[in-house]
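>>> With the input below, show me the fold.
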Amino acid sequence: MSISRHLFLTAAAMAVGITASAGSWIRINQLGYIPNSTKVAVFVSNEQVEVVRFEVVDAFTGKVVFKSSEVRHMGALGELRTTCRLDFSALGQEDRKGNGIDSGKGIGQEPRKENVSESRAEGLRRIEKGLRAEGGSFRACRVRAYSRIAGDGKMLVTESEVFPVGAGVYDGAADFVLNYMRQQRCGWNPFLRDSCHTHDAIIVGHPDPAKDSTHLDVIGGWHDASDCLQYTTTSANAIYQMMFAYRSNPEAFGDEYRTDGAPGANGIPDIVDEIRWGLLWLDKMNPEPGEMYNQIADDRDHVGMRLPSKERADYGWGKGMERPVWYCSGEPQQRGKTGLKNRTTGIASTAGKFASCFALGSEVLAPFYPELAAKVGAKAKAAYDAGVAKPGCCQTASVLSPYIYEEENWADDMELAAFELYRRTGDRKYLADAIEYGRKEVVTPWMGADSARHYQWYPFMNMGHCHLASQTGGKVSEEFLRNVRTGIERVWQRGKDHPFLFGIPGIWCSNNLTTAMLTQCILYRQMTGDNTYQEMEGALRDWLLGCNPWGVSMIVELPKGGVYPTQPHSFIPRMGLGNTTGGLVDGPVYATIFGNLLGVSMDGGVNYMDVQPGDIVYHDSTHDYSTNEPTMDGTASLTFPLSWYEKEGHASEYSETGSGASGRDVSHAGGIVRTDPSVRHIDFAFTSADKADGAEAILSALDKYNVRGYFFFTGEFFEKYPKVVRRLVRAGHYVGSHSYGHLLYFPWGKPDSMSVTRSGFNDDMFKSFALLRRAGVEDAPLFMPPYEHYNDVVSSWARLLGLQVVNYTPGTSTNGDYTTPSMKNYYSSDFIMEKIFKCESSDPKGLNGHIMLIHLGTDPERTDKFYDRLPELIEDLRSRGYGFTPLRP
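Reported below is the predicted structural model:
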């Protein structure tokens, strides 16, 4: 666990003669910025105004920490008559002089770090570093943007929402998007806790009459989007993108789910379990050498939203029964009821995807699932050979409508396949093939173009080019690096005059294209150290996370405390099952495309009419399947950029410790509830709202045994017991916030019914930290919520203020030491002591990493004070080999 310096951008208090501008907004990356990244907010207004300056202000102290009159005016954009870019990239960069990541290395080549047990000393150092949050001094900031209306001397001020700047703002983000991948699982679905499509499938289009119309077991994989169709095209790309992300940045991925997708660690990174799920299905879709299948089901699926487990589509074998699995024949297949055919010319586009996934999958899965790794690895060459034999593209099929995935390029798939086979075998014939295929398509054609058909040029970036550029050397590297740069340059030229530097065409799944170009920009910068396109990279990244005309993060619930799609086109919100957590929605489309679609509407949604940029539109509406539908492959493609930014933010920490900043801490609802369970270490946390009768006993015990405690107090406690607080601070104990007003954030048992607004939460924390500063506490990034009662919304709000929620580890019942004999559930001190060691014996990891909560004071009715047993508890735990964070080195 590691907390770094966090900064925030919001409005400041109004000065005399200054008024708020109701029709103006500042758009920001809601998740935040790492210190060495570009940091640009975009001012937008419905009025014609002139922004003259802006300044960043410490939200807790009111001090100006950055100011600038360098405002880049960008002109009008649709309904927005004024736009400009506010660059504060210099803020925070003084803290981290280098990113600690070497450029010029082969991409995705970092070796997997072994899970070697840390020594006790190293473990204690990590725990102490985590709980003490040695990432820099804590502060939160706001920005004032000042503007004038032409001909009017009145100054206007505009504000944005809060957001953090710090090393850890991307921590866990790559794992977070895997929530949507688990929601999309077909067969057994852990989100629904039910199975679906267990009859799949009947072969369609096979040239051998003995196989055509027979059953083939292809159960598994993921649903493509909000329908239940499944495509090799998108699924294989999703698998490859996740494998590439894991191979490149293994430190960023944790283990909180089992193989079947249910909660619970299994010793395997969750992304590897998701990769395994995809490869199991891909293996079924290629049952024999040369026998490949391109999709399951078709547009007959579109019979209304329903639970996948309640399938009612009928493909001729009964409602909810078998679905078709379409054979890759290399010949045109059906496209709509008009009798038209798709434009299939071969099978290489599909075969190449099989081959690259099988080749890389054999490497990624080997340490965890060796049998499956060997099985798919053995299939890679045959899949590649099938593509060589039948070059060309393999498009998808439809029955009722003309809408299909119209992939027309295939050389990029064979290029990547050849390169991965070269990596796997060392056979330079495959390298020569990769180069030859790579020269057939120098730049992915959509880059710099104004339009393209649906998935016409797919995958949306050529990963093979990046591999050849980084790992071949000499003129070949120069050639393919030039190709990578050319694609970026074309998008840059198209978007350089856009206020959001947005050069992506407004076609379906524009967010997927944005993610692909973001990835290409990162890899180019990683390979070359050239920062020419870093501002565009930052703009693409920030666009996905809320710095766009609508101020909406395009990744559902990232961050939970921000603005994100609440009504995506999916059965999940429509049926009251929650949201498509972690899913990347399609994103904006051209207004002309939206206007010509059938069955699309904005009914009941958020239409953003006052900020639509004119040429493209976005709506947060369940009925808008063109802009607000999450996609599985786009979501999977986020795992690389999000994991990269986590790694980049913590670059020096990774190189120092060999593990990610989040380490092996155990979290619940965004709060840390247990530190690394592999280390025989315990921390004591103490809270109080208004009582301090145990202060002397607790302080004496901690001092006697040289143990550092973690104390969390409300505003009332700070005001009632300033001497106790000062004594704790002088002694070197951690002192942090338990909120100011001891708020109940949501009713007991109703975690979805917030009783406090985000602004109310912020105001309460600002008051709390004013008291902390008065007591001499400058850094207090760990926050224990009042009543130890929180949810993921509270955790997100805290994180957007630079705070990390921590809570006690369940099981020992020390948190019940406040109970009194008159209560139904009274916990005596003897009961608690007994429960502690029962908990130890019942957990295979004992009490390792436990955070034990003890109250600093309790009701006078309780005469059996558990804090009086603290010396006995410390001695007993030490005799069992547990360490504690020392007060003195």
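>>> rest of the way, CA atoms for contacts and neighbours
OK.
>>> Show me where the stretch 1-150 of the chain has its strands.
Along the stretch 1-150 of the chain, counting by DSSP state E, counting those that start in this stretch, strands occupy 18-20, 24-27, 40-45, 49-58, 64-68, 71-73, 82-87, 141-149.
>>> buried stuff in the last one?
It stands for strand 141-149. 141-148 (16 or more other Cα atoms under 10 Å).
>>> Tabulate these in a markdown table, adding columns for distance to residue 223.
Below are the buried residues of strand 141-149 laid out as a markdown table (distance: Cα to Cα, whole Å):
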| residue | distance to residue 223 |
| --- | --- |
| 141 | 42 |
| 142 | 42 |
| 143 | 43 |
| 144 | 45 |
| 145 | 45 |
| 146 | 48 |
| 147 | 48 |
| 148 | 51 |
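>>> Let's compare: structure for the following, please.
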Amino acid sequence: MKPILVILLFCFAFLPSQSANVVRINQLGYLPQSTKVAVFLSTEEITESSFTVHNALSNEVVFTGKTRNTDAQNWGMKTAYRLNFSGMEQEGGYYIKIANTRSPNFRINSDVYEGTADFILNYLRQQRCGYNPYLKDSCHLHDGIIVDHPSKTSEKINVTGGWHDASDYLQYSTTSVNTVFQMMFAYQNHPEIYGDTHKANGETGANGIPDILDEIKWGLDWMLKMNPATNEMYNQIADDRDHAGFRLPNKDSVDYGYGKYRPVYFVTGKPQGLAKFKNQSTGVSSIAGKFASGFALGSQLFNKLDPAFSTQLKRKAHDAWEFALSDTGFCQTACNVSPYFYEEKNYTDDLELAAAQMYLLTSENRFLNEAASWGQKEKVSPWIKNGTARHYESYPFINLGHYFLADNRKDDFTNNYKKGLDLLHERGKNDPFFNGLPFIWCSNNLVAAAITQANLYKKISSSSEFDEMEAALRDWLFGCNPWGTAMICGLPGVEDSPMFPHSSITLINNETTFGGLVDGPVYTSIYKGLIGIELMKPDEYAVFNQGKAVYHDDIGDYSTNEPTMDGTASLSYLLASLEAEGREQNTNKSNFEKDNFGTIIRIQPSVKNIYLCFTANSMFEGGDSILNTLKKNKIKASFFFTGNFLRLSSEPETIKKIVKAGHYIGAHSDKHVLYCSWDQRDATLISEKEFETDMQNNYLELEKFGIKSSNARFFMPPYEWYNQDISDWSKNMGLRLINFTPGTGTNADYTTPDMSNYKSSEELLKHLKGYETGNDNGLNGAILLIHPGTSEKRTDKFYTKLDEIIQYYSAKGYAFKSLNEL
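Just a heads-up that it's a prediction; the model follows:
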């Protein structure tokens, strides 16, 4: 990841012209068995009836498709084509060409979404209130002072915890409880997806509990504080006086008139606000319904993990349900210095979901009947039905109650989903991006809701009628949009994602808000009417901001580029589902352990196999010795050669001998250049085009020895040194980046006595044995790197220990394997 300031300078230096021809793609890539459609946009009038898909390594045409003309005018363009290549299912790296315009490289692979569901949790951890693991510091420890309570006003209450709503430090029960529910829903459907790399307090380190459950528990604990007793429920912490400029939460000095305490608003069910401006609340059902459904689902999830906690949540769910029915109506967030608040005006969806969860918790039919009754009052979410809405007017943006009821009253509630999807389909069918959603504030939240609704409809109906629309909206979030940017900050694997979100973290700490889903584009008419927006850098998307909606990756644009807690959480089910779908499509069932860059560093850690790997650029004096040892022990290994080595080798017959013996031979780069800095690993030293050319030339040399790129996808980078850019570029060319298993130490066999890090062969062997006995997985699946040629200064050649290594570990039950066997 390039430093923010470097990117900022780049943006000033290279601004786009007012003409453009681009192909927009899902930058993460595509699952093999999925709908795949790219979009061509041009500021010129271009007529093309077909397009081609090319192999990124060989440049050969592998697919030809027909274009579909769509309405370009809405996006300020003269030409817009949809390019459907769904028939392409072969895994690999590709690019699209149309009218002399080439897309970025992309990949088709079953693992394109792997790790994304866990990645967005980074933002939730960053948003934590109380102890903040990102800052390694605490904030708002004195929350707060009760306001608007008939008898407890001015009393102190402990409600520290939860998450900050967005880049401000307000905390709303409305959005927070929905955040908890969205994560619980994702975990309930796909518990197998989530990993354990963080402790309960959010700091790095496993604790035996999936990280999403840690985050869910953090939220549920805060919900209990905000609903401390029967009929006592609190709506929010702080108010719009919070909007006092950029500062970190642990440096928050806003004074609400209560000293170090912030106001905590009691749920009154009446219009609320401590000063001139008040909201329009009519009851408590919307907020209490959310608490009831959250407590009820939480009780189900923690039933076995923490029975006492589950019992407590069950009791709270009953109380919240009764409170929800005590004063039917909607409850909005409170304002103070301005008439700005979340304008939720529906509540029947909250009561439907609450009753559905109460039924699943208790099996009492009265709750099922209640759920059905409330569900029929709002069959289609108002923002979908009307094609527009005020800010958060119909919230949550997806009615999950319909889904839970579909199992019991399938036709009614399945059709409710279909009616809404039909409307979205009709509005979007002529749009280049198949996006007929309204571009109001937080439009990306609507996109996530629509994708989820389409996914759940297909799940309960087995209908594929909305597949293309669902795929288009999915791809919109990952870069197939007019601006060509993914909408999740710092998302690994994409070429372009928000690096300048409207956030104090970015302005003060010079870092993006990793994992956060930004608000997304708004109608141009809305943007032009906003007050206080001042872009901090030239608009690199200017040519694409001439249509019906605008987006800026700019700290100054609070309308399109502010990440939100609930929007991010709304991706949980979607991303977990995409990961699960990818695993189902995975035809290679090998279990790879990967490092933080997604590079393979172990293969099937539960199996006692060792993978011997050898890399060569210029020196290969030990080649014959190694081959004889492998032949003697009837072992296949893996070799990685540079183009330099293949071109200049004085022993081409030796290479042919390796091929004939059936060993794996793969790429090691063409010129053996250093791809990224030793001192600053995220500083990439070559361009993507230079990398692409380097790899293509390497494979041209391999082909001279009969090695086809399709059979040599594993790639070990030069110097075994790489970063996220190299990992992403490799994947997008259809390559599988692989490296030695960290800690094994044999890679240090290149060192010479004059180096400070010199290790003798005996030291290397002793270290390897110690690593094997001291590691939980031993050498299971380990990738051992040995250099077949080293400097003449090193007379103690480690490759002469190869036979000893093979004999020693074979006696311990290990088998030696080649990458060809995967």
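>>> re the thing from before, using a markdown table, lay out the strands of the stretch 1-150 of structure 1 together with distance to residue 506 of structure 1.
Output for the strands of the stretch 1-150 of structure 1, formatted as a markdown table (distance: least, Cα to Cα, whole Å):
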| stretch | distance to residue 506 of structure 1 |
| --- | --- |
| strand 18-20 | 33 |
| strand 24-27 | 20 |
| strand 40-45 | 20 |
| strand 49-58 | 28 |
| strand 64-68 | 33 |
| strand 71-73 | 23 |
| strand 82-87 | 20 |
| strand 141-149 | 30 |
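>>> Quick one: closest of the ones you listed to residue 472 of structure 1.
Taking Cα to Cα, strand 40-45 is the member of the strands of the stretch 1-150 of structure 1 nearest to residue 472 of structure 1, at 35.8 Å.
>>> Tell me the counterpart residues of the closest one in structure 2, please.
Counting by TM-score structural alignment, strand 40-45 of structure 1 falls onto residues 37-42 of structure 2.
>>> go on, stretch 618-628 of structure 1?
So stretch 618-628 of structure 1 sits over residues 551-561 in structure 2, by TM-score structural alignment.
>>> ok, now stretch 745-760 of structure 1?
Residue span in structure 2 matched to stretch 745-760 of structure 1, by TM-score structural alignment: 675-690.
>>> Pull the distance from the matching stretch to the chain's centre.
Distance of stretch 675-690 of structure 2 from its chain centroid, counting by Cα atoms, centre = their mean, to the nearest Å, is 23 Å.
>>> Please identify which of the strands of the stretch 1-150 of structure 1 is closest to residue 633 of structure 1.
Proximity of the strands of the stretch 1-150 of structure 1 to residue 633 of structure 1 was assessed by Cα to Cα; the nearest stretch is strand 24-27, lying at 26.8 Å.
>>> Just name whatever secondary elements that closest one is in contact with.
strand 40-45, strand 155-158 (3 or more Cα pairs under 8 Å, 6 or more residues apart in numbering; DSSP states H and E).
>>> Go again with 10 Å.
strand 40-45, strand 82-87, strand 141-149, strand 155-158 (3 or more Cα pairs under 10 Å, 6 or more residues apart in numbering; DSSP states H and E).
>>> Tell me the first helix or strand C-terminal of the helix or strand in which residue 468 of structure 1 is found.
If you go by DSSP states H and E, residue 468 of structure 1 is part of helix 463-471. Sequence-wise, the next helix or strand downstream of helix 463-471 of structure 1 (DSSP H and E) is helix 474-495.
>>> Show me what counts as buried in the next helix-or-strand element following that following helix.
Downstream of helix 474-495 of structure 1, the next assigned helix or strand under DSSP H and E is helix 510-528. Buried residues in helix 510-528 of structure 1, defined by neighbour count with 16+ other Cα under 10 Å: 510-527.
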